[in-house]
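S.K.: Show me how the following folds:
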Amino acid sequence: MILLVLGLPQVMEPARLWALLAIPALVLMYLWALQHRSRSGIRFTNTGILGAVLRPQSQWKRHVAVAMALCSLAAVSFAWARPMGIERVPRERATIVVAIDNSLSMSATDVDPNRLAAAKTQAASFIDSLPAGFNVAVVTVSANPRVVMPASTDRATTKRAVSAIGTEQGTAIGDAITLSLQAIKQAPGGGAQGQVPAAVVLLSDGGNTDGSDPMNAANAAAAAKVPVYTIAFGTQTGFVDVDGARERVAPDTRLLGQIAERTRAKAWTAESAGDLKEVYQDVHRSVGYEEVKKEVTSRWAFYSLGFAIVAGLGVVSMATRWP
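M.R.: Below is the predicted model of the structure:
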C-alpha cells in the first residue's frame, strides 16, 4: 500500500524485478508462523507468575516491523532494477523573441531614466539569464516593426542589437507579433511546427496605432502554440512632450491582457525597472524547463533505508520491551 502511494516507476532492468517474488513467499511464511504459534500451548502451569515476569507484547508492533521489512525489500528491489522518474531540467533548445516597443511614448520618464532605456537594460539582463542553447531574436514594435536580430545564440551580438534600438513613430503591435512568429519559423530547427518550444515577450505600453488587428495576430500565435507574454510598461501618469504639447501615455493594459489570455500566456504590469527583473524571471521559468525521464535509483534506495529503520526500531522495541 505504501509503495502504491509512492508510485511504482518504470524500470530500465525489468528482469531484476523477479526479486519481488520473495515478498508473497515471505508473507505466506509469516501467516503460517502466526497460525502455528496460535495453536502452540504454553508449557507453564502458573500463568499468574508468568504474567508478573513478562509483560504482554503488542501484536501491532510485530506486524508493523514485518510490514516495514517487506516494504524495504520491495523498495530495494526497485532500486536494483534501476527505476526511472520525471525531473524538470532546463531545455537545451528553445526560441525566445523579445519584442520591444520603441514608439515615441516609450520616451516617457515615469520609469527612470525612461521607459525604453529601462526596457533595454532589463532585456539584456533577461537574455543573459537564458540557457546557452536558447535562440533569441529581437523585434522592434513601431509603425514599421523590424527584426533587428534574427534568432541566434550569440548573446553579445543580440545585446548590441537591443542597445542600438531608438525611438520611432507609431505602434503596430499586431504586425510585430506576426513578424515575431516569422522569426521563430526562421530560427535554427524551427521549420517544423512544435519542434522547438518558443515564446514571445512583448514589452510595450500598448496603444496600438498602426498595422493589422493585434487580436488577429494573437489568434495566429495561439494556433501556432506560441504564448505571447505581455508587459504593460509605464504608469498611468506617464506623459511625453510632442511638438510642444504634453500628451498622456498610460499603458493599455486591457489590450495587452487580451493578447496574453488569447495565447495562454501571462500579462503583467511593470511600474518600475526593478519589477521587470521578476517579470522576466517568470517568463524564463515558464518556457525554460521541460519534464524528462531520469534514473532515480538513489530515491528508491532512500525509501528502502527509511522502511528498514522503522522495521529495526520495531524489532528493538520488542526485544527491549519498550515502551
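
S.K.: from here on, contacts and neighbour counts on C-alpha atoms
M.R.: Will do.

S.K.: residues in contact with residue 138?
M.R.: When contacts are counted by Cα atoms under 8 Å, 6 or more residues apart in numbering, residue 138 is found next to 97, 98, 99, 100, 147, 148, 149, 150, 151, 158, 161, 162.

S.K.: pretty sure it is in a strand, no?
M.R.: Yes: under DSSP: H, G, I helix; E, B strand; the rest coil, residue 138 sits within a strand.

S.K.: So it versus residue 201, what's the distance?
M.R.: 10 Å (Cα to Cα, to the nearest Å).

S.K.: what sits in contact with each of the two?
M.R.: Common neighbours of residue 138 and residue 201 (Cα under 8 Å, 6+ apart) are 97, 98, 99.

S.K.: Most neighbours among these, which one?
M.R.: residue 99 (29 neighbours; other Cα atoms under 10 Å).

S.K.: Who's the closest spatial neighbour of residue 70, skipping the chain neighbours?
M.R.: Among residues not flanking residue 70 along the chain, residue 23 sits closest, at 6.4 Å (Cα to Cα, 6 or more residues apart in numbering).

S.K.: ah, wrong one, I meant residue 73
M.R.: Nearest in space to residue 73, with sequence neighbours left out and distances taken as Cα to Cα, 6+ apart, is residue 304 at 6.9 Å.

S.K.: so what's that neighbour up against?
M.R.: So residue 304 contacts 71, 72, 73, 74, 75, 76 (Cα under 8 Å, 6+ apart).

S.K.: Now the second one, please; I'll put the structures next to each other:
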Amino acid sequence: MTLLSPIWLWLLVPVALLALGYVLMSVRRSAYAVRFTNLDLLDKVAPKRPQWRRHVPAGALLAMFALLVVGFARPTAEVRVPRERATIMVAFDVSASMGATDVAPDRFTAARAAAREFVRGLPERFNLGLVTFSSEASVAVPPTTDRQAVFNALDRLTTSSGTAIGDAVYSSLEAIAGVDSEAEPPPAHIVLLSDGSNTTGRGIREAAERASSRGVPVTTIAYGTPGGTVELQGNQVPVPVDGPALRELAGAAGGGFYEAASGDELQAVYEDIGTSVGYRTERQEIWMWFVAAGLVAALLAAVGSMFWFSRLP
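M.R.: This next block holds a predicted model:
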C-alpha cells in the first residue's frame, strides 16, 4: 500500500496524544477511587462492572480518528479488476498420444471435459476461439462470444498423428488478428495444452518470438505423466509429457507454465488460468475502505456507550 498524500499522517500525532491523555486520566481515576475509604459505600454508589467496557467506546472513537486520517492520506493498493473485453484462444492438442490412459479415463477425454469447464467459467463478453493441432493446426472456431459453437467443436474432436505446437501458436495469432482489426482491439491470450514434443511444423522458439512480437502471452499446460503409453499398431509406445519444451514456449512468450498429471489437476489449472486472464491488476485509491471502517468504529463507539452507560461518548 502506498499513500498519495502522506502529509495528512501528521494528524495522527494529536490522535496519539489524545490516546495518551485518556490512558493517564484512566490511571488517575483508578488511583482516586482507591483512596475512597468506605469501600461498602463505594460499591453501592458505583457498582463493580467489567473494566473493559468503559474503554470500548473510547478505543473505538480513537480508531475512527486514526482510520479517517489514513483515509485523508489517500492510500492506494493493487486491485484486481474484471476485464471488460478480451480474446482467448484455446489451442488443444489432438495428437494420438492424447489417447494415453495414464490420466483416467484417458488424456483426451479428461482434457476435453476440463476445457468445457474452462469455457463455462470465462466471462460471456470475452471472445473465445479454438485451435486444434496434431500434424497440422487449424482454427476450429474463430474468436466469438458464442459458447455453444465452442462446445460443439469440442464434441467433434478426434485424435490424429503428429504434434505441431509451433503451428498452433501461429494459427491462434492469425485468428486473433481478425479481432485486432477493431480500432481498440481487446487484450489477447493463448492457452495451449499439449502432452508431447513439437514433432512437425514451425519450431517452438520461432512461435514464441512471433507471439512476443505481437504482444500476446502464451500460457502452456504440460498434460500427462512421464510413464504414459499409447497403443499404436498393437505395440505400447511411450508418450511421456514434454514439460521443458512447453516451459520454454511460455517463458519466451510471456505466459505462465503449468503441469497437470490428472484430470483434477488440469481442472484446477484451468480455473487458475481463467482467474488470471479474466482480471487485470491496477493501482487504485482505497481511501473509501478506511472511511467506511472509521464510520463503523464510530457506530460501535456510540452503540457501546449508549448500551452500557446510557449516553453518547
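
S.K.: one step back: and the helix or strand hosting the residue nearest to residue 73 of the first structure, what's buried?
M.R.: Assessed by DSSP states H and E, residue 304 of the first structure sits inside helix 297-320. Going by neighbour count (16 or more other Cα atoms under 10 Å), the buried part of helix 297-320 of the first structure is 297, 300-301, 303-311, 314-315, 317-318.

S.K.: where along the stretch 201-313 of the second structure do the helices fall?
M.R.: Assigned by DSSP state H, counting those that start in this stretch, the stretch 201-313 of the second structure shows helices spanning 204-214, 243-252, 263-278, 287-309.

S.K.: Which elements pack onto the second one?
M.R.: Just to be clear, that refers to helix 243-252 of the second structure. The contact analysis (3 or more Cα pairs under 8 Å, 6 or more residues apart in numbering; DSSP states H and E) places helix 243-252 of the second structure against helix 204-214, strand 218-223, strand 257-260.

S.K.: with the first structure superposed, average distance for that helix?
M.R.: Superposed on the first structure, helix 243-252 of the second structure shows a mean distance to its aligned partners of 0.9 Å (mean Cα distance after the TM-score superposition for the first structure).

S.K.: whereabouts in the first structure does that helix align?
M.R.: Matched against the first structure by TM-score structural alignment, helix 243-252 of the second structure falls on residues 253-262.

S.K.: got the contact list for that stretch?
M.R.: 205-207, 214-215, 218-219, 222, 227-232, 266-269.

S.K.: picking that back up, tell me which of the shared contacts of residue 138 and residue 201 of the first structure is nearest to residue 67 of the first structure?
M.R.: Using Cα to Cα, residue 97 comes nearest to residue 67 of the first structure of those, at 55.4 Å.

S.K.: quick check, that closest one in a strand?
M.R.: Yes: under three-state DSSP, residue 97 of the first structure sits within a strand.

S.K.: Pull the contacting residues for the counterpart of it in the second structure.
M.R.: Taking TM-score structural alignment, the alignment pairs residue 97 of the first structure with residue 89 from the second structure. When contacts are counted by Cα under 8 Å, 6+ apart, residue 89 of the second structure touches 128, 129, 130, 131, 143, 172, 176, 188, 189, 190, 191.

S.K.: tell me the two of the residues you listed that are most distant?
M.R.: It's 131 and 188 that sit farthest apart of these, by Cα to Cα, at 14.3 Å.

S.K.: Please, where are all the helices along the stretch 1-150 of the second structure?
M.R.: 12-34, 39-45, 56-72, 107-121, 147-155.

S.K.: circling back to that earlier point, would you mind measuring from the match of residue 97 of the first structure to residue 189 of the second structure?
M.R.: Going from residue 89 of the second structure to residue 189 of the second structure by Cα to Cα gives 6 Å.

S.K.: now do residue 167 of the second structure
M.R.: With Cα to Cα as the criterion, residue 167 of the second structure and residue 189 of the second structure are 16 Å apart.

S.K.: ok, back up a step: to residue 40 of the second structure, which of the helices of the stretch 201-313 of the second structure lies closest?
M.R.: helix 287-309 (22.0 Å).

S.K.: Next, the angle helix 56-72 makes with the closest one.
M.R.: In terms of direction (axes from the mean of the first three to the mean of the last three Cα atoms, to 10 degrees), helix 287-309 of the second structure departs from helix 56-72 by 170 degrees.

S.K.: Return the distance of helix 287-309 of the second structure from the chain's centre.
M.R.: 32 Å (Cα atoms, centre = their mean, to the nearest Å).
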